[in-house]
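# Fold the stuff below for me.
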Amino acid sequence: MSPDIANFIGKKISRFLGSDQTTGPESLGSFMRLRIGIDVTKPLPQVVKIRIVLGDEQIVTFTYEWLPNFCYLCGRNGHISNWCETRFQLEFVDLGDSSPYGLWLRAVGRADSRTRFPQTTFNPA
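Alright, predicted model coming up:
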């Protein structure tokens, strides 16, 4: 996929910060690695619908690298399901197969993203 498509998808989610340098028409596979800035107080995006120039609507699904302390109950970073405010507000929570967030959100078998995306200092101002 092209850098323009990466930019377009990244901006649909949030703030596009870059894409993997090996992402492009010559790369193999059905995935594209993006670096985006997200609001960690909100649930992580799972899918986005896009339409590319008079084409059919496509659904793009996401997996995430480096998800520390991710809550599979509310979809937010910073705590785990055992300590989720949502859990304490409900009498009984059965995550089962009906949870909108699952282990499928975690990317596995990918190269170390720290080597592909150099660390930068982010200033939200």
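# CA only for contacts and neighbour counts going forward, please
Noted.
# Which parts of this structure are strands?
In the chain, strands defined by DSSP state E lie at 15-19, 34-37, 47-51, 57-61, listed in chain order.
# Reformat the ones you listed as TSV; add mean neighbour count and distance to residue 69.
Rendered in TSV, the data for the strands of the chain read as follows (neighbours: other CA atoms under 10 Å; distance: least, CA to CA, whole Å):
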stretch	mean neighbour count	distance to residue 69
strand 15-19	16	22
strand 34-37	18	17
strand 47-51	13	21
strand 57-61	11	21
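# tell me which residues in stretch 1-21 are buried?
For stretch 1-21, a neighbour-count test (16 or more other CA atoms under 10 Å) marks 3, 6, 7, 9, 10, 13, 16, 18, 19 as buried.
# Who are the contact partners of the third one?
Under the criterion of CA atoms under 8 Å, 6 or more residues apart in numbering, the contact list for residue 7 reads 16, 18, 19.
# One more sequence to fold, the one below, so I can look at both together:
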Amino acid sequence: MCKPYNRKAAKNTLRKAWGLDKELQISEVDSNLFQFKFQSDYELERILKGGLWTFDNQLLMLTRWRIGISANNVVLEHASLWVQIWGVLFDMMSPTVTMKIGKKMGVVEDVERRRRTDDQNLFLWVRVALLISKPLRRGGFLLGLDGRRHWVDYKYERLPLFCHYCGILGHDIRHCPPHFDASK
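Sure, this is the predicted structure:
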């Protein structure tokens, strides 16, 4: 986080948002690094798959505990974001096409599938894991399938704090190292 925050409020807000008032242990193991202990694998999976989680518009990055992990070696390098893809031709709207588009952006984690076939979707919906060290893609791109090329736009859902100067998640323009270097 690039600004101070109330740790107690953050913990209480997350417990309430996750519906785990008493069942969740939260320990601060380093500066801005917390360990969450869930009572069941079901709750852990529900929270991991239910993100993007934020507090005060700051991204909360989660990773599953693995043998050998500690506060000194934990690696948090991907953020999972839902992305809407607009402008896809109606005859190209399918989970397969959504997967191909998502792979251009990052690692595809999930593809929204329509529950009702009588309603036409206006956009495709994909969840992708994006490297937080790289700028977010902006705007759109040319989609080429079956020998046809067509421009599509995309929109990130529930986008947390990110820098409009460098495009990287986790800070704003006031805290952007490249912005300060360029202004000298």
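# Now render the contacts of residue 7 of structure 1 as CSV, adding distance to residue 76 of structure 1.
Written out in CSV, the entries for the contacts of residue 7 of structure 1 read as follows (distance: CA to CA, whole Å):
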residue, distance to residue 76 of structure 1
16, 19
18, 22
19, 23
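# which of those residues map to contacts in structure 2?
Among the contacts of residue 7 of structure 1, those whose aligned partners also touch in structure 2, counting by both residues aligned by TM-score structural alignment, their matches' CA atoms under 8 Å, are 16, 19.
# Closest one to residue 45 of structure 1 out of the contacts of residue 7 of structure 1, please.
When the contacts of residue 7 of structure 1 are ranked by distance to residue 45 of structure 1 (CA to CA), residue 16 comes first, at 13.7 Å.
# Touching, that closest one and residue 35? I think so.
Yes. Counting by CA atoms under 8 Å, a contact exists between residue 16 of structure 1 and residue 35, whose distance comes to 6.5 Å.
# Show where the longest helix along structure 1 falls in structure 2, residue numbers please.
Among the elements of structure 1 assigned as helix by DSSP state H, the one spanning the most residues is helix 3-13. Following TM-score structural alignment, the partner segment of helix 3-13 of structure 1 in structure 2 covers residues 95-105.
# how close does that stretch sit to structure 1?
On superposition with structure 1, the mean distance recorded for stretch 95-105 of structure 2 (mean CA distance after the TM-score superposition for structure 1) is 0.8 Å.
# And the helices in structure 2, which stretches?
With DSSP H as the definition, structure 2 shows helices at residue ranges 7-18, 41-50, 95-105, 177-182.
# which of those helices sits most buried?
Each of the helices of structure 2 was assessed for mean neighbour count using mean count of other CA atoms under 10 Å. The highest is helix 95-105, with a mean of 17.
# Structure 2: matching residues for stretch 63-76 of structure 1?
On structure 2, the counterpart of stretch 63-76 of structure 1 by TM-score structural alignment is residues 155-168.
# Reformat the buried residues of stretch 1-21 of structure 1 as CSV; add distance to residue 62 of structure 1.
Output for the buried residues of stretch 1-21 of structure 1, formatted as CSV (distance: CA to CA, whole Å):
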residue, distance to residue 62 of structure 1
3, 17
6, 13
7, 15
9, 11
10, 11
13, 10
16, 14
18, 16
19, 14
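# count of residues packed around residue 116 of structure 1?
Counted with other CA atoms under 10 Å, residues neighbouring residue 116 of structure 1 total 13.
# right, and it touches residue 23 too?
No. The pair residue 116 of structure 1 and residue 23 does not pass the contact test of CA under 8 Å, sitting 10.9 Å apart.
# circling back to that earlier point, overlap of the contact sets of residue 16 and residue 35 of structure 1?
With contacts taken as CA under 8 Å, 6+ apart, residue 16 of structure 1 and residue 35 have residue 10 as neighbours in common.
# ok so, going back, how many degrees apart are the longest helix of structure 1 and strand 47-51 in direction?
An angle of 130 degrees separates the directions of helix 3-13 of structure 1 and strand 47-51 when computed by axes from the mean of the first three to the mean of the last three CA atoms, to 10 degrees.
# which of the contacts of residue 7 of structure 1 lies closest to residue 88 of structure 1?
residue 16 (34.5 Å).
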